[in-house]
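Colleague: Dropping a prediction and its sequence here:
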Amino acid sequence: MTAPRSGTTGTSARADALPRTPAGRRPRWDQAPTVVAVALGGAVGASARYGASLLWPTAAGTLPWTTLWVNVVGCAVMGVFMVLITEVRPVHPLLRPFFGTGVLGGFTTFSTYAVDAHTLLDGGRPRTGFAYLALTLCAALAAVWLAATVTRRLVAWRQR
């Protein structure tokens, strides 16, 4: 058995390894509801994306339209959602992690976007691969911007 380190009063090395907050206290499990909200939302979003891939499968070597539209729709919904929760009315603190991070994070799939582009490029279809990269990027950015702009205008119109 070893002697305790200076400054400790018999606490185990394992307890000393736990992270501490800036005030020096060990953190409570305050983030557990947020983690659960994100996990549940992610399951919903990923299930919806999987359902879309079953409904509209993509043939090998072609532009992955389903992934493109999933990402564009997810970005548009994010534009609407962010305007509503930041500019229109306050919402429950767990709604943003559940819906924004969880549902929309699980629904959109930019990792699949990268894999699809890589598959097209490696499969000898560079034009299709680069077109897919550019089209998804431009469409997703345009979707979030357009959805946020339209939502702001509709909200302002309703408030008159």
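Modeller: Right, received. Where do you want to start?
Colleague: all contacts plus neighbour counts: C-alpha atoms, from now on.
Modeller: Will do.
Colleague: Could you pick out the longest helix of the chain?
Modeller: With secondary structure taken from DSSP state H, the chain has its longest helix at helix 126-159.
Colleague: Just give me the residue closest to the centre of this protein.
Modeller: In the chain, the C-alpha nearest the mean C-alpha coordinate belongs to Gly105, at 2.4 Å (C-alpha atoms, centre = their mean).
Colleague: Could you report the distance from Gly51 to Val44?
Modeller: In this structure, Gly51 and Val44 are 11 Å apart, going by C-alpha to C-alpha, to the nearest Å.
Colleague: Those two - which one has more neighbours?
Modeller: Comparing Gly51 with Val44 by neighbour count (other C-alpha atoms under 10 Å), the higher total belongs to Val44, at 20 against 12.
Colleague: could you pull out the helices for this structure?
Modeller: Secondary structure of the chain (DSSP H): helices at 13-17, 32-55, 65-83, 95, 104-107, 110-122, 126-159.
Colleague: looking at these, which is buried most?
Modeller: Mean neighbours per residue, mean count of other C-alpha atoms under 10 Å, is largest over the helices of the chain for helix 104-107, with a mean of 25.
Colleague: putting a second one here so we can go through both:
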Amino acid sequence: MAGLAGLGAALGALGRYGTTRWLQKVSGNWPVATLLINWVGCALLGLLTGWQIAHLWLVLLGTGVLGGFTTYSTFSHEVVMLLDQRRFAAAAGYLSLCIGGGLLLAAGGLWLGWQLT
């Protein structure tokens, strides 16, 4: 199981790297890449949970791919950097969007997964 999670994490990290590089070209001075990556991860993990997929798939896709794709540490770092730059409104907005949006998307994914079951 650990190897399966590790394989998935490697794929997720590569996906995050490529997505981040692509989105940074259009996002300017706002951490859009991390926000969108984490939102997608929240929605998909909610979907997988609600769908009640087999444990093996949850390890590969949930723990592995989505665990490697999403990033709490980068999100936290970006909030701190916005605060360090004295961009308090941007930090508050980013924090609210990340947490509030993530919770709503996880709940929506969970609901959609229940519908698919």
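Modeller: Done, it's in. Note that the structure is predicted; figures quoted are calculated from it, not measured.
Colleague: Give the aligned equivalent of Ile37 of structure 2 in structure 1.
Modeller: Alignment of Ile37 of structure 2 against structure 1 is given by TM-score structural alignment, with Val70 as its counterpart.
Colleague: excluding its backbone neighbours, what's nearest its match?
Modeller: Using C-alpha to C-alpha, 6 or more residues apart in numbering and skipping the chain neighbours, the partner closest in space to Val70 of structure 1 is Thr108 (6.0 Å).
Colleague: From Val80 of structure 2, how far out is the residue lying farthest from the centre of structure 2?
Modeller: Of all residues in structure 2, the one whose C-alpha sits farthest from the chain's mean C-alpha position, using C-alpha atoms, centre = their mean, is Arg86 at 25.5 Å. Here the criterion is C-alpha to C-alpha. By it, Arg86 of structure 2 lies 10 Å from Val80 of structure 2.
Colleague: Please apply the same query to Gly41 of structure 2.
Modeller: As judged by C-alpha to C-alpha, Gly41 of structure 2 and Val80 of structure 2 stand 22 Å apart.
Colleague: now Ala10 of structure 2
Modeller: Taking C-alpha to C-alpha as the measure, Ala10 of structure 2 falls 27 Å from Val80 of structure 2.
Colleague: do the same with Gly109 of structure 2
Modeller: Relative to Val80 of structure 2, and taking C-alpha to C-alpha, Gly109 of structure 2 is found at 29 Å.
Colleague: How about Gln115 of structure 2?
Modeller: Using C-alpha to C-alpha, Gln115 of structure 2 is found at 38 Å from Val80 of structure 2.
Colleague: do Trp51 of structure 2 as well
Modeller: For Trp51 of structure 2, the distance to Val80 of structure 2 (C-alpha to C-alpha) stands at 35 Å.
Colleague: re the thing from before, centre of the chain versus the longest helix of structure 1, how much separation?
Modeller: Centroid separation between helix 126-159 of structure 1 and its chain, computed with C-alpha atoms, centre = their mean, to the nearest Å, is 16 Å.
Colleague: same question, stretch 70-89 of structure 1
Modeller: With C-alpha atoms, centre = their mean as the basis, the distance from the averaged C-alpha position of stretch 70-89 of structure 1 to the chain average is 12 Å.
Colleague: do the same with stretch 37-49 of structure 1
Modeller: Between the mean C-alpha point of stretch 37-49 of structure 1 and the mean C-alpha point of its chain there is a distance of 10 Å (C-alpha atoms, centre = their mean).
Colleague: same deal with stretch 65-72 of structure 2?
Modeller: Its chain's average C-alpha position is 6 Å from that of stretch 65-72 of structure 2, according to C-alpha atoms, centre = their mean.
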